[in-house]
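**Q** 3D model of this:
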Amino acid sequence: MEIAGKDDRYRKLIVGLSVIIPLAVAVLFGVKVEGYDFSFLPPIYATVNGVTAIILIAALVAVRSRMYKLHENLMKICIGLSALFLVMYVLYHMTSEPTQYGGEGASRYIYFTVLVSHILLSVAVIPLVLFTFVRALSQRFDRHRKLARWTFPIWLYVAVTGVIIYLMISPYYTS
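**A** Have a look, this model is predicted:
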């Protein structure tokens, strides 16, 4: 009973964070802080997304190879990288003018389709990651595996499309 209670204890915190984080990001997009130049961040946070994707795949290989401690450590690194990405992303957008995508034709439709799906799934992945993580910490591995089957591909998609979005919009950044 103690173990099941651990899941419940974190439920409100996870739900709260899952609402607060996207709302805070949306609000902070409207805040412009002058006098700072974080224009160097987009290639760094795109790289963080790419590294996250690689480590997610390595973590999947580790768990399938029954290397559970390695899997746990890799997943903790992915969570840390995702938090680092979020901080850099917000810093950049609070201190820089928005960049408009300049592509035309089919590339424009592809870009916005990828962008919208990326944004929606990046919001959805927050509670998925946190609940999956708590289930592992609570040693509820049956429930952890069931949720991880959904969390992993969504998180991987968000990480990979973050790189794709950067590559597509990077020619339009102004220095």
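
**Q** use CA for all of it now, contacts and neighbours both
**A** Noted.

**Q** ok, now which ones touch residue 108?
**A** 101-102 (CA atoms under 8 Å, 6 or more residues apart in numbering).

**Q** where's it, which helix or strand?
**A** For residue 108, the host element (DSSP states H and E) is helix 106-137.

**Q** return the distance of that helix from the chain's centre.
**A** 7 Å (CA atoms, centre = their mean, to the nearest Å).

**Q** and this one, so I can compare the two:
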Amino acid sequence: MIDEVSIKEKRFNKWITVISVAIPLVVALLFGYKLPNAEPLSFLPPIYATINALTAILLITAVVAIKNGRRGLHQKLMTTCIFLSALFLVMYVAYHMTSESTIYGGEGYIKYVYYFILFTHIVLSIAVIPLVLITYSKVYLDDFESHRLWAKYTFPIWLYVAVTGVIVYIMISPYYQT
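**A** Here you go, the predicted model:
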């Protein structure tokens, strides 16, 4: 007989799969679509870079909180990080639907550094979606041991994505059209 936790976990896993596939697909589709006659939202990149920086700070603060036994604060900080990541995504897509993509203008080895950081940032930002959702779901299933195990992988990847988002912005910002 299947217990209630297994049923809930299967339900969570179905939604995690759907969301983890849908978000990158929708972002890819919307990234290539330009809203006709839309005013460019050129003010957004520094805002969503700041959101990435804040997410990185809150991720670190959340880890410190849980290590100090402040479970409630940890949960609030992690929920805030998920909200900030979603807000970032909405702003990022809105910017790219109203503005032309900016070409990185650096030359020499720094160009390869930039593209390496950008590539790993994009790939890991896709990979972190199911990791965050699985890690978060374990709390609702009261499976704190699994939550801790998943968090050991999710945290550094999510932190990398947040920090490299800021680095990418700093590196490309001199080339934005004003």
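
**Q** ok, back up a step: so the helix holding residue 108 of structure 1 aligns onto which residues of structure 2?
**A** Aligning helix 106-137 of structure 1 against structure 2 (TM-score structural alignment) gives residues 109-140.

**Q** now the matching stretch on structure 1. Mean distance?
**A** When structure 1 is superposed, stretch 109-140 of structure 2 averages 0.4 Å from its matched positions, counting by mean CA distance after the TM-score superposition for structure 1.

**Q** tell me the SS of the counterpart of residue 100 of structure 2 in structure 1?
**A** Aligned by TM-score structural alignment, residue 100 of structure 2 pairs with residue 97 of structure 1. Here residue 97 of structure 1 is recorded as coil under DSSP: H, G, I helix; E, B strand; the rest coil.

**Q** how many residues are close by residue 97 of structure 1?
**A** 13 (other CA atoms under 10 Å).

**Q** likewise for residue 172 of structure 2?
**A** Neighbours of residue 172 of structure 2 (other CA under 10 Å): 15.

**Q** helix, strand or coil for residue 66 of structure 1?
**A** coil.

**Q** now check structure 2 for the residue matching it.
**A** Match for residue 66 of structure 1 (TM-score structural alignment): residue 69.

**Q** do you know how far residue 9 of structure 2 is from residue 112 of structure 2?
**A** In this structure, residue 9 of structure 2 and residue 112 of structure 2 are 42 Å apart, going by CA to CA, to the nearest Å.

**Q** which stretches in structure 1 count as helices?
**A** With DSSP state H as the criterion, structure 1 has helices at 2-29, 41-64, 68-95, 106-137, 141-169.

**Q** show me what residue 8 of structure 1 lines up with in structure 2.
**A** In structure 2, residue 8 of structure 1 lands on residue 10 (TM-score structural alignment).

**Q** re earlier: tell me the buried residues in the helix holding residue 108 of structure 1?
**A** By 16 or more other CA atoms under 10 Å, the buried positions in helix 106-137 of structure 1 come out as 111, 114-115, 118, 122-136.

**Q** check the gap between the most centrally placed residue in structure 2 and residue 4 of structure 2 for me.
**A** Centroid-nearest residue in structure 2, with CA atoms, centre = their mean: residue 85, separated by 4.8 Å. From residue 85 of structure 2 across to residue 4 of structure 2, the span is 31 Å (CA to CA).

**Q** aligned partner of the residue nearest to the centre of structure 2 in structure 1?
**A** By TM-score structural alignment, residue 85 of structure 2 lines up with residue 82.
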